[in-house]
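Novice: Quick check, what structure comes out for this input:
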Amino acid sequence: MTNITADTANSENTVKSTAPAKGLIPLPEKTARALATAGGALTVVSAFLAWTWNDDFPGDLTYYGSPAGLQWLVLIGGALTALFGLASYGVKGLGWLTPAGADAAIKLSALAAFATTWYTVVSIVLELGLLVDLEPGAGVAALVSLLAVIGAFGLPFERPALEGPDPDDTDFEKFKHEAGNRWTTFKSAFASGPIKPARALPAWAEILLIAAVLGLALTVFTYGITTPYQELFVGFLITAGFGAAALNKAGLFARVTALTTRHRNVALVGAFAAAAAFPLTQTDDQYANLGVNILIFATVALGLNIVVGLTGLLDLGYVAFLGVGAYTAALVSGSPNSPFGVHFPFWAALLLGAAASMVFGVLIGAPTLRLRGDYLAIVTLGFGEIFRISMNNLDGTSGPDITNGPNGIAGIPNVNLFGFDFGATHTIAGFTIGRFANYFLLMLLITLIVILVFRRSAESRIGRAWVAIREDETAAEAMGINGFRVKLIAFALGATLAGLAGAVQAHVSYTVTPDQYTFANAVPPNSAFLLAAVVLGGMGTISGPLVGGSLLFLIPNKLQFLGEYQLLVFGFALIVLMRLRPEGIIPNRRNQLELHEDMEAPTVLGKAGV
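Specialist: Okay, here's the model as predicted:
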């Protein structure tokens, strides 16, 4: 049986008592649990059947006994449902799967299998044109996944008994009240219980578990980034989204977080070792190219997290600092379009790009950081547009010939660092590493530097001052904190980190143009997507913006087949996610407590989120 979550208890409707436990679908508990568990197991079996006789559908789902493409995702969803169902029966050896209870996890994993199955079946019919293109296996899969969902939503849960509407309310207010009651009841169906204490393990065993989790994360990331066709990527999003929510409700994410907190340095080193292994798994440089651009975007999002997440300053023109670093490095790296005719070594261009971004951060921040809230946001938005327009006008016609105007600075040479040519293919320990794999490893090193800077800054005295400014600037200044100086340091440091990433981006893309640095367009990086990455990932944490940035770069890149509807679908998905999880994917503990006031506060809050 599950408990009512804090956000349920904190709804605008007051909980008076708890109604009798029953499911959203009226079924006896034993019947519902058996139906969900058996449905999950049968869904696994259905993945081994042929779903279509026509091999024109991507993935070739025409074979018996050999799952392919989307069938593997359905198999994973069904397996999770069956395992969580068996754990709810108390099967020996599966208790570790559900430290926070199994019922909410069963519902979400059943939804993962059901949604992926039906998406696949509908896609087959729409793409091939006829229902007769389906094999009986597709019908079996659709039926058993539906049975699993029916069983899952028949599981009982504690329903909050809410106060009725005021008799004097208007019809519209009564409608809102009733809708709120239904939403609160629905959310309580997915509530998880308290996490059971973990059994004490030796330190080496905990480190091995962290390594296994990182290996699994690398596998999932690699699978997502290398999906060869659009149907598979959409199915991956469905399964990964519901599957991750199921694992979270089961309490497994909380267990992993506790492990990584106890072994922070080991987890950090292991995460970067897993990331460094990614290009070694790729034979196509296309995916390594996508990987290095994801790293650039995620690293810039982490730099913005200092300004937005730690200090609470709304910066809508942050992508301009990325552009300053990129243009500075491009101008001094030997490009034939550069009017200066100099070719600095990469390390000098990198430092110069970071320094130029820092100078611009100070120049922009000094006169504007006395503003607050919306006024500061408008000023930073203006700076972003001024930068883009200025780069367009420095073309020798509207202004001095420095940036070659809209054509940008092209022909930026590859990095050559200590005799290692990043533009050439190398064979190391039997692995062939191409150009983008070289830059991926270089950018990974830059990301590590940015993470170390963020972590040390957040845990320092200045980091505590940033948090104080974010929570209440007036109170912080009353306690002796120089608000202007502290905010200027945050602005300058965030700009510096963006400049580092910009210098690498210039060499990766060969060309720097003004249109790369806008407030909003369909393709990141841009200021709107960077801000969304910080909020979506989790403000004030280290891993939050990295995860959010990775998702917000990868998903638009893979959804280009939607054309003009891409931003519509993407925006709707963000609204839903922010409604369901406003604290972000990887929340900062302080922010989570603010949004869920009934959560029990720990005795000591952690320093910087991980």
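
Novice: hey, let's count contacts and neighbours off CA atoms from now on
Specialist: Fine.

Novice: Just give me the neighbour total for the closest residue to residue 189 other than its chain neighbours.
Specialist: In this structure, residue 189 finds its nearest non-sequential neighbour in residue 157, 5.8 Å apart by C-alpha to C-alpha, 6 or more residues apart in numbering. Counted with other C-alpha atoms under 10 Å, residues neighbouring residue 157 total 25.

Novice: Could you report the distance from residue 157 to residue 505?
Specialist: Between residue 157 and residue 505 the distance, using C-alpha to C-alpha, to the nearest Å, works out to 51 Å.

Novice: quick one: the residue nearest to residue 189 and residue 192 touch, right?
Specialist: No: if you go by C-alpha atoms under 8 Å, residue 157 and residue 192 don't touch, sitting 9.9 Å apart.

Novice: To check against the first, give me the structure of this:
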Amino acid sequence: MTTQTTAPETPETPSAPSTGASPSGLFGIPAATGRALAAGAGVLTIVSTFLAWTWTSDFPGDLTVYGYPGGLQVLVLIGAAVTTLLALATYDVKGLGWLVPSGGDAAVKLAALATFATAWYTVISISVELGGVVNLEPGGYVVAVTSLAALVGALALPFERPEPDPIDPDSTGWEKFRHSLAHGWNTTKATFAAESPKPVGKLPSYAEILIIVAALALGLTVFTYGIGTEYDELFVGFLILAGFGFAALNKAGLIAHVAQITARHQNVTVFGAFIAAALFPFTQTDDQYATLGVYILIFATVALGLNIVVGLAGLLDLGYVAFLGVGAYAAALVSGSPNSPFHVHFPFWAAVIIGALASLVFGVLIGAPTLRLRGDYLAIVTLGFGEIFRITANNLDGTSGPDITNGSNGIASIPNLDILGFDFGAVHDVAGFSIGRFANYFFLMLIITAVVVLVFRRSGNSRIGRAWVAIREDETAALAMGINGFRVKLIAFAVGASLAGLAGTVQAHVTYTVTPEQYLFAGPIPPNSAFLLAAVVLGGMGTIAGPLIGAALLFLIPNKLQFLGDYQLFAFGVALILLMRFRPEGLIPNRRRQLEFHEEAEAPAVLGKTGA
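Specialist: Next comes the predicted model:
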């Protein structure tokens, strides 16, 4: 009796270094030559950033200096350095293999594309703004050629795909069409599985903690640089490099590697993230960008509360910003504003409780009669509630209704907070740093964000949290298992509403004025219901970091893209479409949600057949 075992056919890893002379990528260039070209041209691109790119300082960033990169040159320098390192790592250069735990050919392509796009964007901007290519210095021509050469070399790296099954010549046109669709889907699955990150071995605890610290420091540096870009061209270049750079690191497997490490040290990661956030105001020279920081935290906290409703419980709420408004109005009415009809001034802790309770009560009142609905019907009802809240607040002006909210003028002149003698409206000196008004509110909002994160983590890991997930996955099955669906969903609605009201109490004091126009369903500037939902979906439903990062991006990018005018929302919409196309599970995906989109990445290998 003879036993033969057939090895499972697995797709060849696209990133395996190719040393042969056969062309595998574009342009007919051998893979080894392309890899050497990408690395060499990357080095030359680095050198070009130390040359002058234009003769006049009229272009922002002063790109006229030899030997000292500035402005957009720094971004091109970073992109070229990453491209060179990844190209050398895929060439099996000793000591660099850790850069590409999942293989690096796709990562080299994306890094080279990031460098090329940033360099050519700069060269074209100089030519357009200054009146032609005659305004370029030799460095501008050099960087254009070398970045293009690096991209050509990267595109010469192999595109490995499994061969298609033969088509039966007697098949009908419809069968051939179905075959082509099936082959395309199988190719996509095989390519993703081949490039998906492999589990990495554990490092010593101190080494993994150092990696977490380094990742958080890098994140703080990138965020600080992005929020502090001084002119529009620099921010657009930053977006190009950051977008393609993140994709390159993700393809290389570094993002997944760091995610595995942070998952083993969740408490250290959360604590370190808040320390990194607390350092942000100290990186600013004035209150200009701390203003964006505090608004981002307010937006992120509300998005995290919505994540309980949408991400955990699976309830589509399109009027969630109304709960933020309820908390803000409740706090404004009792915080000593001269426009308040109640003429009372409660301490902040009492205003916080009133704002959170008011939002909770409204959440229960709206949820009780509507949460028996599902899907689109629930979304329509919540959308109606958001509009009803805004219209009601607009009508409570003493003419159309009782004089409570002062109508469209809102509750104005809300005083700054004073907690235990600490005036949030004054400038304070801390360790030699001047901490202004918005920085003070930033620290307060950071504490509230920490409370919301704690509530999210504890509730998500609790019995009620598991019930939320069960309802989200299959409500019928959950009800059959004995879960009280109505009660569970009502709790999610109430908790999410109270967290939004908590953030609203701080928003009222930060903005000085609360008006109905601040709480629209959609608008060019967040927070509004549409942007809140987008922050949760794009950041990663069911996670903590996802909505925080999504909210930061969705608040920062529209503020920085205001120079586009009428095209601002168009450009922003295109960016969202591309992100959802290439990363539908979100930037920081929940593991269960990631498997829903990429089940093939975890599929076990098929065992070979044994015959006698």
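
Novice: counterpart of the residue nearest to residue 189 of the first structure in the second structure?
Specialist: For residue 157 of the first structure, the aligned position in the second structure is residue 159, judged by TM-score structural alignment.

Novice: How about residue 427 of the first structure?
Specialist: Aligned partner of residue 427 of the first structure by TM-score structural alignment: residue 429.

Novice: Please look at its match and residue 437 and confirm they touch.
Specialist: No: here residue 429 of the second structure does not reach residue 437: they are 11.7 Å apart, not a contact under C-alpha under 8 Å.

Novice: Those two: which is more packed in?
Specialist: residue 437 (19 against 9).

Novice: dump the residue contacts of that one.
Specialist: 287, 424-427 (C-alpha atoms under 8 Å, 6 or more residues apart in numbering).

Novice: Of the residues you listed - the most surrounded one?
Specialist: The contacts of residue 437 of the second structure, ranked by neighbours (other C-alpha under 10 Å): first place residue 424, 22 neighbours.

Novice: SS state for the residue most central in space within the second structure?
Specialist: What sits nearest the mean C-alpha location of the second structure, by C-alpha atoms, centre = their mean, is residue 550, with 3.6 Å. Following DSSP: H, G, I helix; E, B strand; the rest coil, we place residue 550 of the second structure in the helix state.

Novice: Residue 432 of the first structure now?
Specialist: strand.

Novice: That one reaches residue 425, doesn't it?
Specialist: Yes: counting by C-alpha under 8 Å, residue 432 of the first structure touches residue 425, with 6.9 Å between them.

Novice: coming back round to it: for the match of residue 157 of the first structure, give its distance to residue 110 of the second structure.
Specialist: Taken as C-alpha to C-alpha, the span from residue 159 of the second structure to residue 110 of the second structure is 13 Å.

Novice: against the first structure, where does stretch 128-144 of the second structure fall?
Specialist: Using TM-score structural alignment, stretch 128-144 of the second structure pairs with 126-142 in the first structure.

Novice: Next, the buried residues of that stretch.
Specialist: 128, 133-142 (16 or more other C-alpha atoms under 10 Å).

Novice: Remind me what the strand ranked longest in the first structure packs against, helices and strands.
Specialist: Ranked by residue count, the top strand of the first structure under DSSP state E comes out as strand 15-22. When contacts are defined as 3 or more C-alpha pairs under 8 Å, 6 or more residues apart in numbering; DSSP states H and E, strand 15-22 of the first structure packs onto strand 157-162.

Novice: so the next helix or strand along the chain from the strand it packs on versus strand 157-162, what angle?
Specialist: Using DSSP states H and E, the next helix or strand after strand 157-162 of the first structure towards the C-terminus is helix 171-188. Using axes from the mean of the first three to the mean of the last three C-alpha atoms, to 10 degrees, the inter-axis angle of helix 171-188 of the first structure relative to strand 157-162 is 150 degrees.

Novice: My guess is residue 507 of the second structure contacts residue 328. True?
Specialist: Yes: counting by C-alpha under 8 Å, residue 328 is a contact partner of residue 507 of the second structure at 6.4 Å.

Novice: who has more neighbours, those two?
Specialist: Shown here are residue 507 of the second structure and residue 328; by other C-alpha under 10 Å, residue 328 has more neighbours (32 against 26).

Novice: Going by residue numbers, what spans are helices in the stretch 351-500 of the second structure?
Specialist: Applying DSSP state H, counting those that start in this stretch to the stretch 351-500 of the second structure gives helices spanning 375-395, 437-460, 463-473, 475-480, 485-511.

Novice: Highest mean neighbour count across those helices, which stretch is it?
Specialist: helix 485-511 (a mean of 25; mean count of other C-alpha atoms under 10 Å).

Novice: What's the match for residue 31 of the second structure in the first structure?
Specialist: Residue correspondence to the first structure (TM-score structural alignment): residue 31 of the second structure is matched to residue 29.
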